[in-house]
Each structure stands twice: as C-alpha cells, then as structure tokens.
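Novice: Predicted model follows, preceded by the sequence.
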Amino acid sequence: MQFPSYPLLQKVNDPADLRRLSRAELTQLSAELRAYVIDSVSKTGGHLSSNLGTVELTVALHAVFNTPHDRLVWDVGHQTYPHKILTGRRDRMPTLRQLGGLSGFPQRAESPYDTFGTAHSSTSISAALGMALAARQKGEDRHAVAIIGDGAMSAGMAFEALNNAGVQQDCKLLVVLNDNDMSISPPVGALNRYLAQLMSGQFYAAAKDLGKSVLKPLPPLFELAKRLEEQAKGMVVPATLFEKFGFNYVGPIDGHDLDSLIPTLENLKHLKGPQFLHVVTKKGQGYKLAEADPVAYHGPGKFDPAVGLQKPATPPKQTFTQVFGQWLCDQAAADIRLVGITPAMREGSGMVEFEKRFPGRYHDVGIAEQHAVTFAAGLACEGLKPVVAIYSTFLQRAYDQLIHDVALQNLPVVFALDRAGLVGADGATHAGAYDIPFLRCIPQVSVACPADEAECRQLLSTAYAQNHPVAVRYPRGSGVGTVPGNDLQTLPFGKGALRREGQRIAILAFGTLLYPALQAAEALNATVVNMRWAKPLDTELLLEVAARHEALVTIEEGAVMGGAGSAVLEALQAAGLPRPVLQLGLRDEFIEHGDPAKLLQLQGLDAAGIEQSVRARFPAP
C-alpha cells in the first residue's frame, strides 16, 4: 500500500487551521489523515480500526465547533488518534503509548483539547452534561459534545446521563452516537441526508414549536399530530427512544460523508436544548484489511501496512488469557453447571472458543459490569456455577454489586481477573493495581495469585471447587512459560509453598514476581516463599518462616497500600510476632504507559531492584 504525502495535513497545527479550509480541502485532509493514522500505528502499534472509523467525524466536529472553547468529550477514547493529530500532536505520534510519549487515550494534562480523561466506557454524556451546565451557571457561551460508541451505549451509566440531561432544555449539549455496528447502506443516502438536514434545521424546529403551541389547547388534535410525527420519523429513524429522554433526535447519517456531517452539525449547533445525532461509521474504514477484520486490527502491534498482520515465525508463549480460555472449556466439559460471563470482552478475556463450543452457556452482557456481577449472582442462586471473566480495572466498576449481591450472600462466583498488575501501553486507566486491597477487605471473598501459567490453571480449578466467591488474578501476556497440564488438578486451598531455603531474610512472593524474587534471592541467599493466596493468608507457613528469619520482604504486582504485604503485617501483629517487614509493590502513584518490563524496573520490581531494596533496608552484618 502506497501512502501519499501530506500537503494539507502538514499545514494543520491546530483546529483553527482546519476551519480555514474549504469543503473540498477538508475531504482531501480526511484522506491524508486516514493515511497518516495507518502509517503511524503501523510503526508504534495501538488502536487502529476504531480510529479509522472516526476520521471524517473528527474533521467535521473540529470544523464546526470552536474547540477547545467548545468541549469535545470522547467516550472510551481509543478512537482519538485523528483528534490528537489535528490538535498539535501530529509530530509526537511516533511516541504513542511509549514511556514519556503520547497516551493512547485523552488526557487533560496532555492537551487543552483533551477536555476529559477517558479510557473506561460510557462516561462521556455525564461529563459533557456537567460541562454544559457549568457553562450555563457561569454565563459562558459554549457547547459540550459527547461522542459515544454504540457499544458504550449498552452501559446503564449512559442512560442515567440521558435521563438527567433530557430535562435540561436550556443547555448546549450534543450527544453524537457513533454507530459502527449497523449496516450503512439501508438507512443512509440522498433521501436520508436531506431528511437529517431538514430535521436539524431552524425551519423544522420553528414549525414544530409553532404546531405545538397552536394544537396544545386542542388535546385530541395535539396527540394525533404527535403520533403522526413519531410514525413519520420512525419510518426512517429510531427516534422515539431518545426523544422520550427529552432529546431532539437527528439521523442516522453517514459518518464518512462530510457533506452530510458538516451541514447537520451546523444546524444542530444553533438549536436549543439537548440534541442527539446518530452517525453510522465503519470500523477500519479506508483500509481494506481492517475493514475485513476489524477485531484483528483493533489493537495491533507493529506491522507492514502493505502486507498486513502476519503470524510470527516462532509461536509465542501461551498467555495467561489463553490458559484461562482453555481451562474454561475443559471445566465446562466436566461440569454442566458452569456458565461463562463477560462484559463485552470476549476476545480480550479469551472466550472465543468457549462461545463456539458452549453457546448456550456463554453470556456477553455488553459494557455493563454492574449487571454482569449481579447476573452471575442470580445464576448462582439457582445452583449454577458462574465464571465472570473481567479485567481487574473493570471489576472496580461493579464494587457495590460484588459486596452486596455476591459476597454478602456468599455465592460461589469465580472472578477471573485478567490484566492484574501493570498493563504496559494502555497505562494507568487499565492497570489492575487495586484488586488485592479492594477484594481482601470483603468478608467471604478469597484472592488467589498464581505465579505462572501452570499454577494459574490449577488455582482456577481450586477456585471453582469452592463454595464461596473467589478471585484469581493474573497479568496481561505470558509468564515464564510453564506449560499447564490438561487435567483439572487443584492445589490446597489457602496454602503456599516454600521455593528456596536461605538464611536471615525471607521473601514472600504473591504472584508472578516470584521469579524475579528467586533471582534476587540467589544473590542474597534469601529464603523464598510462593504465598499463592493473598486471602486467606497461609498464616501457618508465614509464622513458621517468620520465626526462623530476622526479617521479611513481601512482593506483589499491585498497590502496596492495603495489599498482600499489609495482610502479612496484620497477621504478624495478631500473632504477637514482631519482625521488620519490607513491603515491595506498586507505589502510591498512577503509573503511566510504557514497556511493562521498564515500568517494573522503575518501580524496583525487577530482580536487580528487589536485591537493591533488600540490601538497602537490611544490610549484611
């Protein structure tokens, strides 16, 4: 694939430059912008399909609205590369998702054009409404625009915000639904473009208001007119739902057609009250390989755009996600009670094969983490054995349901916590840093921390065998490469294992940091214990080890505050066994994007860092 030069794009250093271009030039700019996105992502890796789908929409929004005075709030934010490029960050794209470089998501600290930090879904309408009402209260003339995908509209928070916004008839709020799921051809075209522009125009709005004022004193005629309007609009648009929330609905229109987008946005900009624009886009638009397989090109690594994604020459090590996916299928084959649940993360959580083999026992509930957890609780009440596959960072969104609907009722739900610990390029918003602290304080919930792939499978089986809630946390990617067995063997519940016998210092490892701890222990001649469980803590093993060592070191890829190390201190205190304890883990700070190995090194959690910290705290006599 040959990439053109970028004569127009090179002249656009901020949206003010873009607003000086003609409509024909904006079309050319869109083509250059799409090519630049493909070229950039192929060199750095990152989100591709979603960004290719929002090129024209991004151009149109910046052309019509006076950004950053007018606020754009992007939901999730993994589709904002075109936005970043047009807002003064074009030349920094080679640093995307790298340590010290551009974030893959909007960040307020990165640019005034990033008005709200996002990465989790369904927050945009709430934030944009807050901005719109703040502008009204301060007497400022500005618009707030929320751009939300059809997937994010499946979350209850989006509808809570719509419900609140619909009664605010004097605010300048526009919600743009970027719908990349439905087919473009049936609902769009010349007729639909005309209807969209007509329904967003001042004449239509004025005529509609006049009709209401004339007919309101005559209720039967008013109700008849209202029903006729709804039926007429319903023939071409799914307007009724959003208009019931109090929004003026317009669309759907082609999200890749600037001749539809710009006039419609211009019209909506001059209407009063909350507006709702439905645009239809295509993931991967303009790059045939991504159009054909938008899932594969959702978040690719580096690739040759002319060739596309290629299978690696040597098969990569099995990931923890793949270990979970295989275990889930095997456990389901052995137990008809098993039900698998995911909140819209089928691929990310490794459930593709499970859905194929057990379609009747697979449930993708959409981006609705709260519902996923309570749904699992309902299944468990009826004697089924639900397994909720969820990223650690996303379980945070269902904390109340975890406590009240699962733990309080002591229901046997297994939580497979993927992406526990640091996640590399996705950064602070996706890091699973807090699950040990927020889980271990909940009564009746257990937390397992496998050290490698083989142990991950065994601890999943152990968790499944319990009659209460159990979470198994494991990181993104692969570990040391241990090959899991094919059976469903369990490990002793709540028990750790001695891995190395040393002198003076004992290192208690929770999870995959066991292996750098073993390396550090060779230089330190320290004892190493694979603790396996953050809760229940193996206090018998802990006290036995503590009794014959001068000092202890705890290590975990999670927040130090309230984490597994804190559990060790609590147990020692309760037993009246005072020992100096060095707690190693993630510091009390948000850790931004970068290479995972480098991030661990910066946190002092590689072998050299562990050794250095231990020597500094417990120098040799």
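Specialist: Ah, there it is.

Novice: contacts, neighbours, all on C-alpha from now
Specialist: Fine.

Novice: Tell me if residue 279 really is in a helix.
Specialist: No: per DSSP: H, G, I helix; E, B strand; the rest coil, residue 279 lies outside any helix segment and is strand.

Novice: try this one next to it:
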Amino acid sequence: MYLEKINSPEDIKQYTAQDRKKLAEEMRQAIIQRVSVHGGHLGPDLGFVEASIALHTVFNSPEDKIVFDVSHQCYPHKMLTGRSQAYLSPEHYDDVSGYTNPDESEHDFFNVGHTSTSLSLASGLAKARDLKGTHENIIAVIGDGSMSGGEALEGLDTIGEMGTNLIIVFNDNNQSIAEVHGGMYKQFAKLRETHGQYPHNLFRAMGLDYRFVEHGNDTEELIRVFREVKDIDHPIVIHVVTRKGLGYKPAEENKEKWHSCRGFNIATGEKIGKGPNPYFDTTASYLLHRMKWDHRLAAIAAATPSNFGFTPDKRKEAGNQYIDVGIAEEQAAAMASGMAKNGVHPVFATSATFLQRAYDQISQDVCINNNPVTFLVTWAGFEAMNDVTHLGIFDIPMLTSIPNLIYLAPTSVAEYRAILDWSINQKEHPVAIRVPLPMFTDSDSPVQSSYDRLNQSLVTHSGKDIAILGVGNMYHVARKAAAHLKDKGLDVTIINPLFLSGLDTQLLTQLMDSHRLVVTLEDGVLDGGFGEKVAAFYGPTTMRVMNFGLKKEFRDRYDRQELAQENHLTEEQIASDVWDAFCQLK
C-alpha cells in the first residue's frame, strides 16, 4: 500500500513514475469504496486523481497555495495532505467534509462549495502575496462546468491585468453536473479538437498565457508541464483535458448520474438510499404536459435540471422550452425577467443555497420591474443539505426582504401543484415557491384553485387559547405538537400561513378575541424570519408570542435530529414549551 503511508505531500516527492501509477490506482479505488458506503461526489474526483498527484509532486503546499473551485474534486488532494485515513477506514469517513475546509488542514485555504469562485479567491491571494513581497505560487483549479459562472469571467478579467504569478488549471472534462451549456464551451471543444491551436481563445483574449495538455490523466505529462510553469512571472492557463468518472465504468458512461450519489453497489452500479422525489416528479409532469399546448412557458435551469425532475429524456421532450444557462444563477434570474417582460412565463428552479447567488438579480431585475417570474426554491429547511456551504436555512429572511416578491410555502404535493399552476397563470407578481421536502407529501390543508387573495392564511383546525402557525414543512410538526397538547386537554388552533412574504393581519387580529398565545414554527433561521414578523405585529398588544426556529449560525455536517433538539424543534419539545408557557398565563 502507498496511500496509507502518506502523511503529507512531501511523502510523494521522490516517487517514481511506477510508484505514482500505483498510487493513482489505490486512490481511485479508495474513492469508489468510500463513496459507495458514505456517499459524496464521485465523477469529479475520479477524473482529477492524476492532476492532484502531479500538483503535489511539483508544488510545495501549503507554501504554494492551491485553491479548488466548488472543491467537489478535492478528495485526491485531501488524501495527499494527511487525511488518507478518511478515505481508507470506515470509522474515519466522517472526519472530513466533501469540500476544502481550513479547519481540517493547513493545505486548505477556503470553505468552498459554490461554483466559479476559485479565480477570484486566488487573485486575492496573489495580490496579497505581491503586497507582502513573498514569492509563492498561487494555483487555481477550475472546471466541471464552473467556467460558465459570471464570477469566473470576472476573475479571469482581473487576473489578465495583474501580470503576476497565477497558475490556472482548467480541468476540462466536457461536462458540468449535466451536459455543458454556453457559447464558450463550443470554443473549448474547438480547442480540444485543434490541440489548443484554435485562434478564438477566451483565455488569450483575457490577456492570459495558455498551455494545452491533451492527456490530462497522464501524471507524467502533467508533472512536466507543471515544472515548466512553476514560479512563472505572469498568469497562465493550463488547459487540462480529463475524463470525468475515470476508473469506474458506470461513472464514465453516465457522467450526469454519477456526478454524486448517496451510496451504491460497486459490482452492479445500483444506487441505494435515494428514492424518487414526488415534488420534482410533479414539477416535471406538470410542466411537460403544459408545454405541449402552452408555448409561452419555459423552464430555466442553472446546471441543475434535477430540480425540475428533468432527466435527459425529459429535457429532450421539453425542447427549446428548456434552457440551461450553466452554473450562472444570476444570468438565469435576469434572463427570466427579460422573458417575462416579453410575454413568456419562465420558471427558474434551483436549491435555496444556490439561489443566494442571484439575490441582486431577483431584487433589481425581477422585482423592481414586477415581472411575473416563478422561482422554485428547492432543498430549503434544516432537514435538507447540511454541509456548511449548502445550507438551506436562510431563504425566508432573504426572499421576504424583497418588495413585490410573493413567497409561498405549500404543505403537500397537491397544494404545491395548485400554487405552481396559479403562479404560472397569473401575470401580476413575481412568485417564489418554497418546495417542500420529499418526506412531507400530504396534509389536511385545503387546496385552493386561486391564491389571488394575497397573505391569506388557512385555518385547518379552530380551537381556543393557543394558535400554532406551522410554516411549510413545519406545518406537519405543528399538527403533531397540537396532538400532544390535546392530550393535556388543550384544543389548539392550527394554521397553515402559506404566505411568507406577508401577514394575514385580519386573522391575527381575530385571534386576539379568543387566544392568549400564538406560536410560530419554521425550519429556518429566526432572525428576519416569519416568526419575527408575527411577533412584531403583536408587539403593541398583550398577546404572548413564541417563535420556534433556528439560531443564526453556520453549522457544518450537523446531525439533523440533534440540531432540532438543540433548537427545541421536535414535536415533544414544542408541546412541552408551549404547555409551560400557557400555564404561566393562567
């Protein structure tokens, strides 16, 4: 074994070519084994094994600083920087995150999980180096579709003017999460076809030097090129052509499917631990059915078509009514506003964490102009993704701070479909829909045909003394907490607020006639959230208000049940706290 003996990059500096070949084989098998059990990103990491070995053979990390874009191709880097046990021993699988993390190692410089940032981050490292008068190499690794993000182009533009050492490793595997989109990728294809000689070269146009490496999975060729550019005195792009998923046949043959996974059977390639998402399936079936007769409907993705449930065959069925702008949420939001202005209704779907990147475009380009765009906000809530870079708990404060935007949180598949239908039919407002998590499919909340009456909450059970408002996913917890309180003799009013961007002030006023305690539940941060709006409304009154939600903080790879208990978000804790508060009112 080679891998188990590696504690730092120094351990591989004297390896022979044969040693490096065997090491790559061991690393690749370790990645496949770990992901098959633990889950994680597979295709990107398999394709970057040789490049990682070459980088750490030539450069002197951490003095020479390597910055990974998205960093879902950083597993090989972690193996070579003292963290190999996290890929060899199941008991250590949870020791590391799926992204670079400065808390883990001095060889990691940033927590990075969103795309197209490495060039900008590296430009900052390079500028600081120059101001301090030091001379280390700065290396930015970018690829896997990340070049399509606008920040990447901004970074290239700045770096092209800097005229100082900055080595960009462009990992070109002709793939994003799904297939690549955008005019620049047509030019990259021409560069591959001409062995880097095609005259229309984006990098040279930005003022950068350029080298082409056709065999990006050839460790020895990479070492030769990296040695030639080490300590270079100007910025250069090393265009490296790699094979995503290399070393595991299913991942090579279906790159989209094997970009990441929760676990799988290595021998059969059968994935485990992930069933269908009823909300994504509903979105896909609704949109595709409607597109057949409504040619003024379009679906926009920012490289994540899975948020629509759009598999490759469904994307083909949608035809030119499906648009993928690459990993560029800002472009998606602004383009959607333009489409809406010109008489087409666009639906843009992305996860809550990635929608953060388009805040300005949602506010400025869509909502100031009050253009009727539909945003589908997926994977929102603390029971969704739990990596610190992918948290879905900040969406309510973010989106409800924007005027003109209507933000709704349905509680079931049927309610979601009705709201989606209403949003596409109406022409008065930009609308965001907080798509529920897949474990919450049915509720007793009534399904309406119209949601034109804004900010109208739905009372699903009328009681007295206590009212519980459960936002979206938390409506289901509200019902269960109310059942616990019923066992104590309390008949609690249960409310589905539905609208997060405004309050049903008429209902809240009526509650003061027969209720003394109003409780709000949300699976996002409390600061700036829905509950605070309710508390502010009741501020001048004698109504007691309790807000249940999350503390505002960054948490990494938290245990979902533990986080719920810490914040008193389990049904038993809520019922107990509410009971104690009610008893104090007597």
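Specialist: Yep, it's here. Being a predicted model, the structure only gives us computed values, none of them experimental.

Novice: mind listing what the aligned residue in the first structure for residue 538 of the second structure touches?
Specialist: Residue 538 of the second structure maps onto residue 572 in the first structure when the alignment is built from TM-score structural alignment. Applying Cα atoms under 8 Å, 6 or more residues apart in numbering to residue 572 of the first structure gives the contacts 543, 578, 579.

Novice: Out of those residues, list just those in strands.
Specialist: Using DSSP state E, no member of the contacts of residue 572 of the first structure falls within strands.

Novice: ranges for the helices of the stretch 1-150 of the second structure?
Specialist: Taking DSSP state H, counting those that start in this stretch as the test, the helices found in the stretch 1-150 of the second structure are 17-38, 43-46, 49-58, 75-79, 85-88, 118-132, 150-162.

Novice: and what of the stretch 151-300 of the second structure?
Specialist: Secondary structure of the stretch 151-300 of the second structure by DSSP H, counting those that start in this stretch: the helices cover 183-193, 202-205, 219-229, 249-253, 278-291.

Novice: Could you export those as JSON lines, including distance to residue 398 of the second structure and mean neighbour count?
Specialist: Converted to JSON lines, these look like this (distance: least, Cα to Cα, whole Å; neighbours: other Cα atoms under 10 Å):
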{"stretch": "helix 183-193", "distance to residue 398 of the second structure": "32", "mean neighbour count": "16"}
{"stretch": "helix 202-205", "distance to residue 398 of the second structure": "35", "mean neighbour count": "15"}
{"stretch": "helix 219-229", "distance to residue 398 of the second structure": "43", "mean neighbour count": "17"}
{"stretch": "helix 249-253", "distance to residue 398 of the second structure": "37", "mean neighbour count": "16"}
{"stretch": "helix 278-291", "distance to residue 398 of the second structure": "23", "mean neighbour count": "18"}
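
Novice: Of these, give the one that comes closest to residue 132 of the second structure.
Specialist: Nearest of the helices of the stretch 151-300 of the second structure to residue 132 of the second structure, taken as Cα to Cα: helix 219-229 at 22.0 Å.

Novice: between that closest one and helix 49-58, how many degrees?
Specialist: 40 degrees (axes from the mean of the first three to the mean of the last three Cα atoms, to 10 degrees).

Novice: Just want the angle from helix 219-229 of the second structure to helix 17-38.
Specialist: Here helix 219-229 of the second structure runs at an angle of 110 degrees relative to helix 17-38 (the same axes, to 10 degrees).

Novice: equivalent range in the first structure for helix 219-229 of the second structure?
Specialist: By TM-score structural alignment, helix 219-229 of the second structure lines up with residues 258-268 in the first structure.

Novice: distance from that stretch to the second structure after superposition?
Specialist: The superposed stretch 258-268 of the first structure is, by mean Cα distance after the TM-score superposition for the first structure, a mean 0.6 Å from where its aligned residues fall in the second structure.

Novice: rewinding a little: just the helices of the stretch 1-150 of the second structure: most buried one?
Specialist: Neighbour counts (mean count of other Cα atoms under 10 Å) averaged over each of the helices of the stretch 1-150 of the second structure peak at helix 43-46, with a mean of 29.

Novice: Could you see which of the contacts of residue 572 of the first structure carry over to the second structure?
Specialist: Comparing the contacts of residue 572 of the first structure with the second structure on both residues aligned by TM-score structural alignment, their matches' Cα atoms under 8 Å, the contacts found in both are 578, 579.

Novice: Need the contacts of residue 572 of the first structure in CSV (columns: neighbour count and distance to residue 233 of the first structure).
Specialist: As requested, the contacts of residue 572 of the first structure are arranged in CSV below (neighbours: other Cα atoms under 10 Å; distance: Cα to Cα, whole Å):
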residue, neighbour count, distance to residue 233 of the first structure
543, 15, 72
578, 14, 74
579, 15, 73
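
Novice: so which of the contacts of residue 572 of the first structure comes closest to residue 25 of the first structure?
Specialist: Nearest to residue 25 of the first structure among the contacts of residue 572 of the first structure: residue 579, at 70.9 Å, using Cα to Cα.

Novice: Disregarding residues adjacent in the polypeptide, which is nearest to that closest one?
Specialist: In this structure, residue 579 of the first structure finds its nearest non-sequential neighbour in residue 551, 5.7 Å apart by Cα to Cα, 6 or more residues apart in numbering.

Novice: Confirm for me that that neighbour is in contact with residue 503.
Specialist: No: in this structure residue 551 of the first structure lies outside contact range of residue 503 using Cα atoms under 8 Å: 10.0 Å.

Novice: More neighbours: which of the two?
Specialist: More neighbours surround residue 551 than the other of residue 551 of the first structure and residue 503, with 21 against 15 (other Cα atoms under 10 Å).
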